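K.L.:
Attaching a predicted model along with its sequence, questions to come.
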Amino acid sequence: MRRAFIPLVMMLAGVTPGLAQQAPVAEPQTNTPAPARGGVISPVLTIDSERLFHDSAFGQRVTREIEVESEQLATENREIEAALEAEERELTEKRSQMKPAQFRLLADAFDEKVQRTRAEQAAKNRALSEALDLERERFLSAAAPVLEQLMRNSDAAVILERRRVFVSSSVIEVTDEAIALLDEAIGTGLTDAD
């Protein structure tokens, strides 16, 4: 089985046993159009979709906006935490001066306030994650026609996710070209009206 596999691999790589040491043969001229921007002509292309988003102007804008909002939420959380800790200390100090039933009412109200505040802050955090997901979807929708054009320019039938491909030539990796085309076509994703 292994002996049959080696010639098959060599044949797929364009190497024929006995001819491996010969000088390369010039390829016949074809009427295939030259790829745009110095790209590659291949039926299969690969792309790193994470890098496509994060390195594009659109993705960088979204990342900056989400980071700013996340920092604001973290600051708000720290302020709320400090206020709740102060309120808890004050409540603890009053405990010795109160009847147990009175203290229990105040303690239960405080616990309820803490739980409500946690839920509100968690909802704000989820909203940030959802906003990021929506922006990614918006990006992919805007990117689809650009990537389709890149496929046509490269005579490709498919673009595969780079991280899902076991082995490939770096020649068919077109993330940088796709980022340049996307930056040109959609920029940051904001319109003049925004």
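P.N.:
Sure thing, it's come through.
K.L.:
can we go C-alpha only for contacts and neighbour counts from here?
P.N.:
OK.
K.L.:
residues of stretch 166-181 that come out buried?
P.N.:
Neighbour-count burial for stretch 166-181, counted by 16 or more other C-alpha atoms under 10 Å, picks out 172, 173, 174, 175, 177, 178, 179, 180, 181.
K.L.:
Contacts for that stretch, please.
P.N.:
For stretch 166-181, contacts defined as C-alpha atoms under 8 Å, 6 or more residues apart in numbering pick out 37, 39-40, 42, 44-49, 51-52, 55-56, 146-147, 150, 162.
K.L.:
Count the neighbours of residue 190 for me.
P.N.:
Residues within reach of residue 190, counting by other C-alpha atoms under 10 Å, total 10.
K.L.:
Give me the residue at the spatial middle of the chain.
P.N.:
Closest residue to the average C-alpha location of the chain: residue 50 at 3.8 Å, with C-alpha atoms, centre = their mean.
K.L.:
pull the longest helix from this protein.
P.N.:
When the chain is parsed with DSSP state H, its longest helix is helix 100-153.
K.L.:
Off-centre distance for it?
P.N.:
Put simply, helix 100-153 sits 17 Å off its chain's centre (C-alpha atoms, centre = their mean, to the nearest Å).
K.L.:
I'd like the next helix or strand past that helix.
P.N.:
Where DSSP states H and E defines the elements, the next helix or strand beyond helix 100-153 is strand 158-161.
K.L.:
Got another one to weigh against that:
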Amino acid sequence: MRRAGIGPVLALWALSVAPMAYAQGAGDRPQDGLSPGTVQLPFVTLDDGRLFSGSRYGQALLAELEAEQKTLAAENREIEADLAQRERQLTDRRPTLAPEEFRSLANSFNSDVEDHRNAQKSKERAIYQRHDEARLRFRDVANQVLAQVMRERGALAIIAEEAIVLGFREIDITDAAIARMDELIGDGADLPRPTDPVEPPVPPAP
């Protein structure tokens, strides 16, 4: 037995999730689509975060994000090492250079450092933007799967698991949703994906 009690947050979730789920094909009366032997439950609960991290599709998206982050981190280390070497070389040359020549070289180096920093920050923003868009695609796909599970359970709405104060474990559909996602979607490799990478907007020149 788990915690129960429905408050304003729970009610808001029910109003926002149920119409979205039924729009994906669960518009018939829920009891008409009940699986044999299934007890109708007016509300079911879902751990949205566990659905994402526990499903093969969500895990594939997380692995993709981690791979991109590691690639960017390796690139950052390579750039930092190159800039550190250039800085040492410039410092070593300083005694042999005229002040104006050294100042010009130092300004050029500082400009390169700033350009690299801005470029890498733009790449990082693009990575997280792609991941955010992937999360939205995951939500769209998950809503269709959740609509199926709702119809089979005769549920009217899905409630956020954290909104429950006390309740029976049987009302939670997270494991069932993960299993259905894995069955129907797998790791998402066969789903349509954006063909063009997301590029960060270029700020206007000052």
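P.N.:
In hand now; what should we look at? It should be emphasised that the depicted structure is a prediction, and the values quoted were computed from it without experimental measurement.
K.L.:
For the two chains, what TM-score is obtained?
P.N.:
Between these two chains, after superposing, the TM-score reads 0.76 (TM-score structural alignment, normalised by the length of structure 1); 164 aligned residues with a C-alpha RMSD of 2.5 Å.
K.L.:
And the buried residues of stretch 166-181 of structure 1, which is closest to residue 60 of structure 1?
P.N.:
residue 179 (11.5 Å; C-alpha to C-alpha).
K.L.:
what span of structure 2 lines up against the helix or strand hosting that closest one?
P.N.:
Under the criterion of DSSP H and E, residue 179 of structure 1 resides in helix 175-185. With TM-score structural alignment applied, helix 175-185 of structure 1 matches the range 174-184 in structure 2.
K.L.:
Show me which of the contacts of stretch 166-181 of structure 1 are buried.
P.N.:
Among those, the ones that count as buried by 16+ other C-alpha under 10 Å are 39-40, 42, 44-49, 52, 55-56, 146-147, 150, 162.
K.L.:
Please flag which of these sit within helices.
P.N.:
49, 52, 55, 146, 147, 150.
K.L.:
Make TSV from those and add distance to residue 93 of structure 1 to it.
P.N.:
As requested, those are exported to TSV (distance: C-alpha to C-alpha, whole Å):
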residue	distance to residue 93 of structure 1
49	56
52	56
55	54
146	65
147	65
150	69
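K.L.:
Looking at those, which two lie furthest apart in space?
P.N.:
55 and 150 (17.6 Å).
K.L.:
Now do the contacts for the closest residue to residue 48 of structure 1 other than its chain neighbours.
P.N.:
Leaving aside its sequence neighbours, residue 48 of structure 1 sits nearest to residue 162 (C-alpha to C-alpha, 6 or more residues apart in numbering; 5.1 Å). Counting by C-alpha under 8 Å, 6+ apart, residue 162 of structure 1 touches 46, 47, 48, 49, 173.
K.L.:
How many neighbouring residues does residue 61 of structure 1 have?
P.N.:
Around residue 61 of structure 1 there are 17 residues (other C-alpha under 10 Å).
K.L.:
and it, what element?
P.N.:
helix 57-95.
K.L.:
Tell me roughly how far that helix lies from structure 2 on average.
P.N.:
Helix 57-95 of structure 1, aligned to structure 2 and superposed, deviates on average by 1.0 Å (mean C-alpha distance after the TM-score superposition for structure 1).
K.L.:
re earlier: tell me what angle the longest helix of structure 1 forms with helix 57-95.
P.N.:
For helix 100-153 of structure 1 against helix 57-95, the angle by axes from the mean of the first three to the mean of the last three C-alpha atoms, to 10 degrees is 170 degrees.
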